[in-house]
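J.: Quick one: sequence plus predicted model below, questions after.
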Amino acid sequence: MTANPPSARDDLIDLRAPGFATDPFPVIERVRSAGGSAPALFVDTMEATLFVDDEDVRTILGDRRFVLDPANVAGEVTARRSDALTGLGINPDLVTYLTESLLDKDAEDHTRLRKLVSRTFTVRRVNAMRPAVQEIADELIARLPELADGDGVVDLMPHFAYPLPIAVICDLVGVPVEERPAWRSWSERLSAFDPSRPELMNSALGEMVEHIRGMLAARRAEPTDDLLGALVRARDEDGGRLSESELITLVFTLVIAGHETTAHLLGNGVRALLGHPDQWGMLREDPGLLPSAVHEMLRYGGTAVIAKARYAVEDVELRSGRVAAGARAIAVIGGANRDPRVHPEPQRFDITRHHGRPGEAHVGFGHGVHYCLGAALARQEGEIGVGALVSAHPDLSLVPGRGPRPGAVPGALRLDSLPVRL
């Protein structure tokens, strides 16, 4: 297999460009107008093809003719994810924790890991978290007035959107309260990876791995009923088929993925609601719209804009173009979620759009075998968090002249700041 090499072609869309990170939708609509696909330079500097239409995105994410690991494509492999990361300066001893997660596995390996987590990360366990999630949300909201400035303005990102999901996932996994600031710091360094400073990624990842080793040792010495204790028991009962490094990677993935995406679901969602006062007013009058509102938040401004690159194991004809065997395709989740063939008037934010409809019309949680394992928990946090904000501060508003500050992480829709007036 010959991988798409780095290129200096003028027609490539650079997904690393700051403009794409802060507002990807103009680029997405340009690709849609041009036929639904376009060549691009991925975040690892390798070429791939973007696909923005819902039908193509679902095929790339759900069809077994597409795989995450290039090693699963027949023929010579010239581009491995581990090589790309070591080339960027990541310590070779740490690369496995970035390339061997549940999110990176194909076929049998993915099924094996997912079954293990599914035995512990159950719907029953998530539902049992609801009172705790409500309590955390209420406590955070109760503190907002004392954190506000003299004009009643407070930044929701550090004081609500981030603390809520990290407290929830840490409670679920079993991370003590005093250790949670360290997890937040590691997460920030990992998500804001700067290729010119790989030492920051290496230090964050190295510290996190050693911390998880200690947590696992503690659970073996003294079993617990939290998710981590359950994972350790499930792994031991499984006959050790799950390696220690896989278990560490699993914990790392659950905690980081379990709060980063939800934090920005809350941030982007509240921004959208307050930017459309009629929608905020509807939610204030009818809390029964919360489930539909969260789905619309995911469709309109979900955290993930692009999915991990997939490799075609054979030639595949998609609606918007052909993907040759061995080539890389990128499913643009933000494109599928604004496909007018599936979502009429896709630029319109409408919290009633999903009301009373079964299932999910959007792909905010992905599609196929890699559908988000924590989707139920994220929806629960979104409904409780937004509901608590609306109830406690019905007149919440954005602050003119002090608008939200978007983040600059390629492939994700994030906010670094969300000032609001209580």
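T.: Great, that's in hand. Note that the structure is predicted; figures quoted are calculated from it, not measured. Numbering: from 1, shown residues only.
J.: drop to CA atoms for contacts and neighbour counts, all remaining ones
T.: Noted.
J.: And the strands in the chain?
T.: 13-14, 37-41, 47-51, 66-67, 153-155, 310-312, 316-318, 321-323, 328-331, 397-398, 405-406, 415-417, 419-421 (DSSP state E).
J.: among the ones you listed, which is nearest residue 237?
T.: strand 66-67 (29.4 Å; Cα to Cα).
J.: what does that closest one contact?
T.: 60, 73, 106, 310, 311, 312, 313 (Cα atoms under 8 Å, 6 or more residues apart in numbering).
J.: tell me how far that strand is from the chain's mean position?
T.: From the chain centre to the centre of strand 66-67 is a distance of 20 Å (Cα atoms, centre = their mean, to the nearest Å).
J.: still on that earlier bit, tabulate the strands of the chain (JSON lines), appending mean neighbour count and distance to residue 237.
T.: Listed next are those as JSON lines, based on neighbours: other Cα atoms under 10 Å; distance: least, Cα to Cα, whole Å:
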{"stretch": "strand 13-14", "mean neighbour count": "19", "distance to residue 237": "46"}
{"stretch": "strand 37-41", "mean neighbour count": "22", "distance to residue 237": "44"}
{"stretch": "strand 47-51", "mean neighbour count": "26", "distance to residue 237": "41"}
{"stretch": "strand 66-67", "mean neighbour count": "26", "distance to residue 237": "29"}
{"stretch": "strand 153-155", "mean neighbour count": "21", "distance to residue 237": "46"}
{"stretch": "strand 310-312", "mean neighbour count": "24", "distance to residue 237": "33"}
{"stretch": "strand 316-318", "mean neighbour count": "14", "distance to residue 237": "41"}
{"stretch": "strand 321-323", "mean neighbour count": "16", "distance to residue 237": "42"}
{"stretch": "strand 328-331", "mean neighbour count": "26", "distance to residue 237": "37"}
{"stretch": "strand 397-398", "mean neighbour count": "20", "distance to residue 237": "52"}
{"stretch": "strand 405-406", "mean neighbour count": "14", "distance to residue 237": "45"}
{"stretch": "strand 415-417", "mean neighbour count": "19", "distance to residue 237": "42"}
{"stretch": "strand 419-421", "mean neighbour count": "21", "distance to residue 237": "48"}
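J.: ok, second structure coming up, stack it against the first:
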Amino acid sequence: MGNTKPLAIDTTGRDIHGEAARIRARGPVTRVELPGAVEAWAVSSTELLKRLLTDPRVSKDPRQHWPRFIDGGITPDWPLFTWVAVHNMFTAYGGEHRRLRILVSKAFTGRRTAALQPRIEEITKELLDGIEEAGRRSPVVDLREELCYPLPIRVISELFGLPEDRGAELRRLVDRLFDTSADPGEMTAAYEQMYGVLAELVATKRQSPGDDLTTGLIAARDEEGGTRLSERELVDTLTLMVSAGHETTVNLLDNAIHALLTHPDQLALVRSGRGSWDDVVEETLRYDAPVASLPLRYAVEDLALGELGGPEGVVIRRGEPILAAYAAAGRDPGRHGEDAGRFDVTRADKEHLAFGHGVHHCLGAPLGRLEARIALPALFARFPGLQLAANDEELGHVESFISNGHRRLPVRLG
């Protein structure tokens, strides 16, 4: 991979944007070191990353295209093993990915997402009522705990037909899967427990179908090939959708609230109508991507980046891993100018890759946006005097270089 010493990625995620700036400073693509001395190419240029994410010569399937995985060099004790070894759309390539995406798309329709709006509004009101009550007992309320976490997990649970009493367990397991500083055994155990919970859900829905996404996934059939999702694909797909759908929305809400409370001028623009809540959501996704970096993709053949608009003379060799550095790309000056690091709801170009790009663009993006577009205006309307009750150092960061959010979000309701 060349002679430049790779930049070691901090698995604790203590300084996501500082690290993103260091990645950008090394050029549009640079070598990084992941846990276990695994080297990869981190891509921070928005335009180059878009080209790579849509290039058929870039795969997400380690079983076909990562020699180190194929040769047994990547084992279950590698901290990121569960991120690359699952059997679902996340790691599928080519025709296999198309088959899985078609089947999942048949169940996870725009109509199903839109139909959730009234229920999301009800859940949001219930949570805000609870926050108001908590504010009477204590001057400080943790919004990550009281709003950002429970809203997505309740929506996801209802969407999939999962009993509400399993929500706390799901949250604990998802948190562990995203904790890249955790012991590999803990992450593997969390994945196995998650698999057990969702396998049980599938078995229940086979016996008692309902009007939910799990039942829809069981029933989905490829009209041309007549294929269905296998049992393993079903549970792995549910694992992907539950974990990704939960964590990204938690962080989107958290980061949007934090951005508005630390940029009162921008909140004033929204309240005056000069910026919309859609603007808040999209600018948050650009400025503070819920997923900072996503492992991994692999070069199917040698990729001369100069031919893709990247740096001349740089070649990603066949089989080398690629890390999509979304947080770094969101603040790419090459795309967003010298003020790319500024939160600005009136910014004309808010393009981002926070939900991915190309064939692997997140199917749950409309649901995440819908939850944020409902919850954020409701929160700030209910509590117009909302103020942060801690500085950024006190907020902390979730222990992950993948998940980008705070450990806590304490506020005074005003």
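T.: Happy to help now that I have it. Here the structure is a predicted model, which is why all the values come from computation and not from measurement.
J.: related to what we said a few turns ago, could I get the contacts of strand 66-67 of the first structure as TSV with distance to residue 246 of the first structure?
T.: Shown next, in TSV, are those (distance: Cα to Cα, whole Å):
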residue	distance to residue 246 of the first structure
60	26
73	22
106	14
310	21
311	23
312	26
313	25
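J.: now, which of the residues you listed sits nearest residue 348 of the first structure?
T.: residue 60 (26.3 Å).
J.: The residue mapped onto that closest one from the second structure - how many residues pack around it?
T.: Applying TM-score structural alignment, one finds that residue 60 of the first structure aligns to residue 52 in the second structure. A total of 22 residues lie near residue 52 of the second structure under the criterion other Cα atoms under 10 Å.
J.: Same question for residue 393 of the first structure.
T.: The number of residues near residue 393 of the first structure, taken as other Cα under 10 Å, comes to 14.
J.: And it? What does it align with in the second structure?
T.: By TM-score structural alignment, residue 393 of the first structure lines up with residue 383.
J.: gap between that match and residue 343 of the second structure?
T.: From residue 383 of the second structure across to residue 343 of the second structure, the span is 22 Å (Cα to Cα, to the nearest Å).
J.: Equivalent analysis for residue 125 of the second structure, please.
T.: Distance from residue 125 of the second structure to residue 343 of the second structure, by Cα to Cα: 28 Å.
J.: Name the nearest residue to residue 268 of the first structure, ignoring sequence neighbours.
T.: residue 301 (5.8 Å; Cα to Cα, 6 or more residues apart in numbering).
J.: Apart from its chain neighbours, what residue comes closest to residue 92 of the first structure?
T.: residue 86 is the one closest to residue 92 of the first structure (Cα to Cα, 6+ apart), at 5.9 Å.
J.: Tell me which residue of the second structure lines up with the one you found.
T.: Looks like residue 86 of the first structure aligns to residue 76 there (TM-score structural alignment).
J.: Mind naming the longest helix for the first structure?
T.: Counting residues, the longest helix found in the first structure (DSSP state H) is helix 244-275.
J.: Mind reading off the mean deviation between that one and the second structure?
T.: With the two structures superposed, helix 244-275 of the first structure lies on average 0.8 Å from its match in the second structure, counting by mean Cα distance after the TM-score superposition for the first structure.
J.: can you tell me what part of the second structure that helix aligns to?
T.: By TM-score structural alignment, helix 244-275 of the first structure lines up with residues 231-262 in the second structure.
J.: quick one on the thing from earlier: doesn't residue 188 make contact with the match of residue 86 of the first structure?
T.: Yes - between residue 76 of the second structure and residue 188 there is a contact under Cα atoms under 8 Å: 7.4 Å.
J.: so what's in contact with the two at the same time?
T.: Residues touching both residue 76 of the second structure and residue 188 (Cα under 8 Å, 6+ apart): residue 82.
J.: Which one's more surrounded, those two?
T.: More neighbours surround residue 188 than the other of residue 76 of the second structure and residue 188, with 20 against 15 (other Cα under 10 Å).
J.: contacting residues around the closest residue to the more buried one other than its chain neighbours?
T.: Spatial nearest neighbour of residue 188 of the second structure, excluding adjacent residues (Cα to Cα, 6+ apart): residue 82 at 6.8 Å. Counting by Cα under 8 Å, 6+ apart, residue 82 of the second structure makes contact with 76, 187, 188, 191.
J.: of these, closest to residue 114 of the second structure?
T.: residue 191 (30.0 Å).
J.: Test my guess that the closest one contacts residue 177.
T.: Yes - contact criterion Cα under 8 Å: residue 191 of the second structure and residue 177 qualify, at 6.8 Å.
J.: Between the two, which has more neighbouring residues?
T.: residue 177 (25 against 20).
J.: what does that one align to in the first structure?
T.: That one, residue 177 of the second structure, aligns with residue 190 by TM-score structural alignment.
J.: Now check the first structure for the residue matching residue 8 of the second structure.
T.: That one, residue 8 of the second structure, aligns with residue 14 by TM-score structural alignment.
J.: was I right about that match contacting residue 44?
T.: No - counting by Cα under 8 Å, residue 14 of the first structure does not reach residue 44; the two are 10.6 Å apart.
J.: ok so, going back, what sits against the closest residue to the match of residue 393 of the first structure other than its chain neighbours?
T.: Using Cα to Cα, 6+ apart and skipping residues adjacent in sequence, the residue nearest residue 383 of the second structure is residue 413, 5.9 Å away. By Cα under 8 Å, 6+ apart, residue 413 of the second structure lies in contact with 132, 135, 139, 140, 141, 383, 384, 385, 386, 387.
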